[in-house]
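A.B. asks: no sequence on this one, just coordinates:
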């Protein structure tokens, strides 16, 4: 078959275009891999957003066991729980943005302001140490000392912590993990998320929730049975509205009725129930690590087992004997016996509220917050008999 000159030109043109496309494609492959490598190597930030008595201390410490992580436990403590829009809330969120940017300057000034607006009186240790809850921020003290000795070999590495050393520890860590009950909503984190994205940090929000009836039972154990009315007021006026506001915001995002959420749209939001995390801790932790694109570290698995199944007899013997490991054993025992501690078997307390909370209190919570409970997948009970029938799960 004879090919005309015109067809020869067309074929030649096609071959030329295809060659240029192939050249461009294969030439760009190194850039593609470079971008993928850059994405993988970016510093990760995990924000655990929750409320008090939701098992967040236990959850935070699980992830804080990750090697090379920096864990910040309630760094916004001085500001209290107020969710009212205004200067205090804006300043609190600005401080969180600053800390997650590894900037620890002017902390004393911010803490002083936070305590002045919240009215909390127990701020001496925060300002003395230079950072709130240095002991509860697992691993922070050790990382600080190592970094301080390296950067300031002849300097003082005690308290108060130096902001430049804390910044160095933070900058050389991944992931940075923060557990906070002082941020009121996912929406409050949107600006912080966009800021950290511009800094090329991969940021994720883990939203930890818990059955409001279980929270009420936990609060009642702390306050005493005589304070049941106070506890129910807290559930009605604080816990329930916050959970509902987050549900409505996320529903609105899903339905396209509000400003697009960068956190949700980019797959950086995950909600987890405390009950699921407590019953299947290792499996749940694995899901969270998949969420932040990391494999489940072996040190985290070991930490989970130590938290869930502590050998109390062996720990007591180790403390009595003294020597290596005795201080850590004492710390575990102290946490085990502390209502704010994180060492215990959570699976034994997930449904404990059903035998402790009066049914009248349960009815009150369900009447006020039934929609929230149902949207989070919790079962409502119509009778005391049903509530106490543990053959039927409540979640």
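C.D. replies: Received it, and whenever you're ready, just let me know what you need. This structure is a prediction, so every number in the text was calculated from the model and none was measured.
A.B. asks: contacts, neighbours, all on C-alpha from now
C.D. replies: Fine.
A.B. asks: just give me the neighbour total for residue 321.
C.D. replies: Using other Cα atoms under 10 Å, residue 321 has 11 neighbouring residues.
A.B. asks: look up how far residue 314 lies from it.
C.D. replies: 10 Å (Cα to Cα, to the nearest Å).
A.B. asks: give the residues shared as contacts by the two.
C.D. replies: Taking Cα atoms under 8 Å, 6 or more residues apart in numbering as the criterion, residue 321 and residue 314 do not both touch any residue.
A.B. asks: from the chain's centre, how far out does the helix or strand containing residue 39 sit?
C.D. replies: Using DSSP states H and E, the element containing residue 39 is helix 5-41. How far helix 5-41 lies from its chain's middle: 44 Å, per Cα atoms, centre = their mean, to the nearest Å.
A.B. asks: do the same with stretch 159-171
C.D. replies: For stretch 159-171, the distance to the chain centre is 21 Å (Cα atoms, centre = their mean).
A.B. asks: identify the residues contacting it?
C.D. replies: Here stretch 159-171 makes contact (Cα under 8 Å, 6+ apart) with 70, 102-105, 127-131, 143-144, 147-148, 151, 176.
A.B. asks: return the member of the residues you listed nearest to residue 374.
C.D. replies: Ranked by distance to residue 374 (Cα to Cα), the contacts of stretch 159-171 are led by residue 176 at 33.1 Å.
A.B. asks: my read: the closest one touches residue 67, true?
C.D. replies: No. In this structure, residue 176 is not within contact of residue 67 by Cα atoms under 8 Å, at 11.0 Å.
A.B. asks: so those two - more neighbours on which side?
C.D. replies: residue 176 (25 against 15).
A.B. asks: OK, contacts around the more buried one?
C.D. replies: 43, 44, 45, 46, 69, 70, 71, 72, 100, 170.
A.B. asks: quick one: which of those sit in helices?
C.D. replies: Among these, the members found in helices (DSSP state H) are 100, 170.
A.B. asks: so which of the contacts of residue 176 is the closest to residue 388?
C.D. replies: Using Cα to Cα, the contacts of residue 176 come closest to residue 388 at residue 46, 37.2 Å.
A.B. asks: tell me, how many neighbours does the closest one end up with?
C.D. replies: 23.
A.B. asks: neighbours of residue 21, just the number please.
C.D. replies: 12.
A.B. asks: what do you get for residue 356?
C.D. replies: 15.
A.B. asks: leaving out chain neighbours, which residue sits closest to it?
C.D. replies: Of all residues not flanking residue 356 in the chain, residue 217 sits nearest, at 6.7 Å (Cα to Cα, 6 or more residues apart in numbering).
A.B. asks: could you measure that neighbour against residue 228, distance?
C.D. replies: 9 Å.
A.B. asks: please apply the same query to residue 286.
C.D. replies: 37 Å.
A.B. asks: buried ones in stretch 105-124?
C.D. replies: 105, 107, 108, 110, 111, 112, 113, 114, 115, 123 (16 or more other Cα atoms under 10 Å).
A.B. asks: same question for stretch 75-91.
C.D. replies: For stretch 75-91, by 16+ other Cα under 10 Å, it's 75, 76, 77, 78, 79, 80, 81, 88, 89.
A.B. asks: before we go on, here's another structure to hold up against the first:
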């Protein structure tokens, strides 16, 4: 009896052991389990959800559509990407002077540099424009200014930045014959913006000139959306010329401290290289949507390059514009005009191209060349190794 009981007990115990082993192997095949601390799990979930939400938001802001909410096809939009002191105002004038263009000068100014506001605000601005809804831009600008803290230049008041200056939006008074909302006897802002929206429907294209978009990735949903006809005209300029122009604002090359030049150069080169690397990787292969123009080429043969740009965007050269170009680039313009009017749009073109080679110290040139290597290589600018070669204007720099 005792023997039988012992056998039953042992058998039951052995069966329990076998059952436990089988269960453990079945539920944990690898026999090991990585335990992630709760805090790390929450952090990982937060990052994953935040990234997914951001990507989803960007994708959902602009949904592919062949028509705007007005029932019309969205307007063709040309974005002139540039860097400050790169000659962008001059290039912008070939759009501003054209009667078939609604041209906007620095419409992204309220967002700050590089930009400080969320990408959603930028996308919302472009979305409003592509829907012919300029009335919506005022509220977007108000939010942007509250974040960037920039000085308001009529953007918030009228919904169109720099609308009072001749080089900024000539269509307002020349073609659309809109009144000035800022005058005491002018029209209401709502009527003004309605007029801008209606005029946008009859021109061939809208053109934005901006130096305040250092990373085109922020507007990627616009650029990569096949429902929108968006073209990029990318203006590049020799960074040594850009730095020379920036120095001239408050100094001369002979008096500015080299550390200040380094600081200025680092910021400038980071901006232009971020922009250039993005377009090289994402846009440069698409000849229908991307056109790169060097300031030097444009300055030395403005009429020929204007025709090329017009062909790219779908505009016709006119006698009026040819005459303006001849006047604006004439050698009769004083050589120091750019010093008298740093934001003007008339230049002695040949002088502008070589000016930096005469004025910058070689130590300053080396700083720029060291910091802007990718940008210079991508746009085929030549780096100099000695001061003598720099001063020899028979030696090409591009």
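C.D. replies: All right, it came through fine. On a predicted model such as this, the values are computed, not experimentally measured, just so you know.
A.B. asks: quick one: TM-score?
C.D. replies: The TM-score (TM-score structural alignment, normalised by the length of structure 1) is 0.71; 316 aligned residues with a Cα RMSD of 3.1 Å.
A.B. asks: tell me which of the contacts of residue 176 of structure 1 is nearest to residue 300 of structure 1?
C.D. replies: residue 69 (11.5 Å).
A.B. asks: contact partners for the counterpart of the closest one in structure 2?
C.D. replies: Using TM-score structural alignment, the partner of residue 69 of structure 1 in structure 2 is residue 101. By Cα under 8 Å, 6+ apart, the contact set of residue 101 of structure 2 is 95, 171, 203, 204, 205, 206, 207.
A.B. asks: which of those are also in contact in structure 1?
C.D. replies: Retained in structure 1 (both residues aligned by TM-score structural alignment, their matches' Cα atoms under 8 Å) from the contacts of residue 101 of structure 2: 203, 204, 205, 206, 207.
A.B. asks: can I have the buried ones of those residues as a PyMOL selection?
C.D. replies: Applying 16+ other Cα under 10 Å to those, the buried members can be selected in PyMOL as follows:
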select buried, resi 204+205+206+207
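A.B. asks: okay, and which of the kept ones among the contacts of residue 101 of structure 2 map to strands?
C.D. replies: Under the assignment DSSP state E, those contribute 205, 206, 207 to strands.
A.B. asks: who's more crowded, residue 217 and residue 228 of structure 1?
C.D. replies: Here residue 217 of structure 1 and residue 228 are compared on neighbour count by other Cα under 10 Å; more neighbours surround residue 217, at 26 against 19.
A.B. asks: please spell out which residues along stretch 305-312 of structure 1 are buried.
C.D. replies: So for stretch 305-312 of structure 1, counting by 16+ other Cα under 10 Å, buried means 307, 308, 310.
A.B. asks: shouldn't the second one be in contact with residue 348?
C.D. replies: No. Here residue 308 of structure 1 lies out of contact with residue 348, judged by Cα under 8 Å, at a distance of 10.1 Å.
A.B. asks: remind me, longest strand of structure 1?
C.D. replies: Longest strand in structure 1, counting by DSSP E: strand 202-209.
A.B. asks: neighbours of residue 386 of structure 1, how many?
C.D. replies: 13.
A.B. asks: what's the match for it in structure 2?
C.D. replies: With TM-score structural alignment as the criterion, residue 386 of structure 1 lines up with residue 389 in structure 2.
A.B. asks: what residues are up against residue 240 of structure 1?
C.D. replies: So, once contact is read as Cα under 8 Å, 6+ apart, residue 240 of structure 1 ends up touching 212, 369, 372.
A.B. asks: specify the local secondary structure of the residue positioned nearest the centre of structure 2.
C.D. replies: Geometric centre of structure 2, nearest residue: residue 213, 2.9 Å, by Cα atoms, centre = their mean. Under DSSP: H, G, I helix; E, B strand; the rest coil, the three-state class of residue 213 of structure 2 is coil.
A.B. asks: find the nearest non-adjacent residue to the corresponding residue of structure 1 for it, please.
C.D. replies: Using TM-score structural alignment, the partner of residue 213 of structure 2 in structure 1 is residue 183. Distances taken as Cα to Cα, 6+ apart put residue 49 closest to residue 183 of structure 1, at 7.0 Å, once the chain neighbours are dropped.
A.B. asks: in structure 1, what residues pair with stretch 9-28 of structure 2?
C.D. replies: By TM-score structural alignment, stretch 9-28 of structure 2 lines up with nothing in structure 1.
A.B. asks: helix, strand, or coil at the residue mapped onto residue 163 of structure 1 from structure 2?
C.D. replies: Superposed on structure 2 with TM-score structural alignment, residue 163 of structure 1 falls opposite residue 193. Secondary structure, three-state DSSP: residue 193 of structure 2 is helix.
A.B. asks: residues near residue 338 of structure 2, how many?
C.D. replies: When neighbours are counted by other Cα under 10 Å, residue 338 of structure 2 comes out with 18.
A.B. asks: now it: how far from residue 75 of structure 2?
C.D. replies: 35 Å.
A.B. asks: what do you get for residue 354 of structure 2?
C.D. replies: 39 Å.
A.B. asks: now residue 269 of structure 2
C.D. replies: 33 Å.
A.B. asks: how far does the helix or strand hosting residue 10 of structure 2 sit from the chain's center?
C.D. replies: Here residue 10 of structure 2 is covered by helix 2-27, with elements defined by DSSP H and E. A distance of 73 Å separates the centroid of the chain from that of helix 2-27 of structure 2, by Cα atoms, centre = their mean.
A.B. asks: quick check: buried residues in that helix?
C.D. replies: In helix 2-27 of structure 2, counting by 16+ other Cα under 10 Å, buried: nothing.
A.B. asks: stretch 388-398 of structure 2 too?
C.D. replies: Neighbour-count burial for stretch 388-398 of structure 2 [16+ other Cα under 10 Å]: 390, 397.
A.B. asks: measure it end to end?
C.D. replies: End-to-end distance (Cα to Cα), stretch 388-398 of structure 2: 17 Å.
A.B. asks: one step back: residue 127 of structure 2 versus the residue mapped onto the residue nearest to residue 356 of structure 1 from structure 2, what's the distance?
C.D. replies: Using TM-score structural alignment, the partner of residue 217 of structure 1 in structure 2 is residue 244. Counting by Cα to Cα, the separation of residue 244 of structure 2 from residue 127 of structure 2 is 37 Å.
A.B. asks: ditto for residue 282 of structure 2
C.D. replies: Computed as Cα to Cα, the residue 282 of structure 2 to residue 127 of structure 2 distance reads 21 Å.
A.B. asks: show me which of the two is the more surrounded one.
C.D. replies: residue 127 (21 against 16).
A.B. asks: good, wrapping up.
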